[in-house]
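**Q** sequence first, predicted coordinates after that:
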Amino acid sequence: MTQPHAAAEDPALARLVDAALPHVAFDGWSEVTLRAAARDAGLSPDEARRLLPRGAVDLAAAFHRRGDREMIARLAAADLSSLRFRDRVASAVRYRLEAAGDREAVRRAAALFALPHNAPLGAQLIWGTADAIWTALGDTSQDINWYSKRATLSAVYSATVLYWLGDESPDHAATWDFLDRRIEDVMRIEKLKAQISESPALKGLAALPARLFARVRAPAAPRDDLPGRWPSPPREGKESP
């Protein structure tokens, strides 16, 4: 199992997140929670602000990234070789939700990142989770598929999180069924794309978009935003990079 690079959690930041969780249920991911967490973790307000320049929203982001690290560690230790690839993806999403643990903390974080001024960071975090899953599962795509895989999984993961937040079934069985249905929907789309590419009648219609998409490349190095590059058109007499 390929393990993506994941920076270790700063010990002081780890203490802050741990100290914040008991307060989140009452005060959400707020400045009130941040001040209480700093006090409980033995950090001064200045030390907390150094770790979290944007305040409480950075604290919620740190909680999310902790879940990604725990998922990556579990994937690295798991033997999924006997599973179909779609089931490996489902297992990774399940590991990520189980790593989150505290549903109320996730619910409060979802509400925070749904605010318009925090939505870009929320999308960035979900993208990072999807990228961590694909990287851990050994994805080697270098073209438009690098983006489409992560975009699709981001949508599946987001929908599954929302379902999980309201799921009261034993052991969250309804959530795992929901996840399987969403992945099945994605597989149907992939089959349709394959049928289009194999159809003489439809292949011509898809030729121009295919030529455009062929120019898209995966990022040269991991990034936290929505990374990538669009190569410049080759100059006459020179090969494209």
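**A** Ah, there it is.
**Q** rest of the way, CA atoms for contacts and neighbours
**A** OK.
**Q** would you list every one of the helices in this protein?
**A** 11-27, 31-40, 45-51, 56-77, 85-100, 103-113, 119-136, 144-165, 173-198, 200-203, 207-213 (DSSP state H).
**Q** wait, doesn't A60 sit right on W29?
**A** Yes: using Cα atoms under 8 Å, A60 is in contact with W29, at 6.2 Å.
**Q** joint contacts of these two?
**A** Listed contacts common to A60 and W29 are A109; contacts here mean Cα atoms under 8 Å, 6 or more residues apart in numbering.
**Q** just to revisit the earlier point, so which of the helices of the chain comes closest to P219?
**A** helix 144-165 (9.0 Å; Cα to Cα).
**Q** second structure follows, compare the two:
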Amino acid sequence: MTDPKTETAPAEKLLEAALNHVPFDGWTEPTYRAAVADSGIDPAVARGLYPRGAVDMALAYHRQGDAEMVRRLEQADLSAMRFRDRIATAVRLRLEAVEDREAVRRGTTLFSLPIYAADGAKAIWGTADLIWTTLGDSSDDVNWYTKRATLSGVYGSVVLFWLGDDSPGHQATWDFLDRRIDDVMQIEKIKAQLRDNKLLSGLLAGPNWLLGQIKAPDRAPDPDLPGHWAPPRRP
């Protein structure tokens, strides 16, 4: 008899079954149906777990990689690193967490379709958010958004480079990543110089005040609001 504590959850079992078919059929409906058949999960349960079928499976696979990245980041000793190197390390750990590059390639193809582009952008934003949050970002103003937007751009470009990289140990990818991070640091340097310029500071006082009113989203949404669910509290 299977120990309930070690039994694979239905969602994970379905995803594992799907990964056997993704290299051949991509994140498609045939892959979803094959995963349901192979896993033995009731079709109604499977549809409840992944309402959009393989699309939601692809997103679950991405989140699985994010979780592994966070686990590796929390175990790594980053204390002696510059912050830009911590960011680069996080991106590298995210890519190294991938066990099947073809699954990522197929996911990139899926989320390049206009109908799923928003899902792909949201997934990349989520990765960038996790990196900043895990590294201790405490910004609560417009910088919260610009940091994640910039890192999303870096991460997206590095993934595309990595997918076509056949260099030993993906060294070309890590060099590309370092160049992208350096480009971002140059932008931050220019922004700092502009802030220190008294004339420009005066001219930009209005726009800066307006930007200062932008706040980071609440990370603990009210569970009573529509669309949010909270498990019942234990007595």
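**A** That came through, no problem. On a predicted model such as this, the values are computed, not experimentally measured, just so you know.
**Q** just to revisit the earlier point, to A220 of structure 1, which of the helices of structure 1 lies closest?
**A** helix 144-165 (11.8 Å).
**Q** if you count neighbours, what's buried in the closest one?
**A** 144-147, 149-151, 153-154, 156-158, 160-161, 163-165 (16 or more other Cα atoms under 10 Å).
**Q** returning to that earlier point: which one of the helices of structure 1 lies closest to P222 of structure 1?
**A** Set against P222 of structure 1 and scored by Cα to Cα, those come closest in helix 119-136, at 9.1 Å.
**Q** in structure 2, what range does that closest one match?
**A** Under the alignment (TM-score structural alignment), helix 119-136 of structure 1 falls on residues 117-134 in structure 2.
**Q** rebuild the helices of structure 1 as CSV, extending it with distance to R223 of structure 1.
**A** Listed next are these as CSV, based on distance: least, Cα to Cα, whole Å:
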stretch, distance to R223 of structure 1
helix 11-27, 21
helix 31-40, 27
helix 45-51, 20
helix 56-77, 14
helix 85-100, 20
helix 103-113, 20
helix 119-136, 8
helix 144-165, 13
helix 173-198, 25
helix 200-203, 34
helix 207-213, 21
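**Q** what sits against the most centrally placed residue in structure 2?
**A** Central residue of structure 2 (Cα atoms, centre = their mean): T127, 2.1 Å from the mean position. Shown in contact with T127 of structure 2 (Cα under 8 Å, 6+ apart): D66, S152.
**Q** that one and L59 of structure 2, how far apart?
**A** 12 Å (Cα to Cα, to the nearest Å).
**Q** R82 of structure 2 too?
**A** Distance of R82 of structure 2 to L59 of structure 2, given as Cα to Cα: 32 Å.
**Q** for D137 of structure 2, same thing?
**A** 25 Å.
**Q** cool, and W162 of structure 2?
**A** Relative to L59 of structure 2, and taking Cα to Cα, W162 of structure 2 is found at 19 Å.
**Q** what number of residues lie near A123 of structure 2?
**A** 19 (other Cα atoms under 10 Å).
**Q** how about the contacts made by it?
**A** Here A123 of structure 2 is in contact with L59, H62, R63 (Cα under 8 Å, 6+ apart).
**Q** which of those lies closest to V98 of structure 2?
**A** H62 (9.1 Å).
**Q** the closest one matches what in structure 1?
**A** For H62 of structure 2, the aligned position in structure 1 is H64, judged by TM-score structural alignment.
**Q** and K198 of structure 2, by the same measure?
**A** Checking TM-score structural alignment: K198 of structure 2 goes with P200.
**Q** again with S167 of structure 2
**A** By TM-score structural alignment, S167 of structure 2 lines up with S169.
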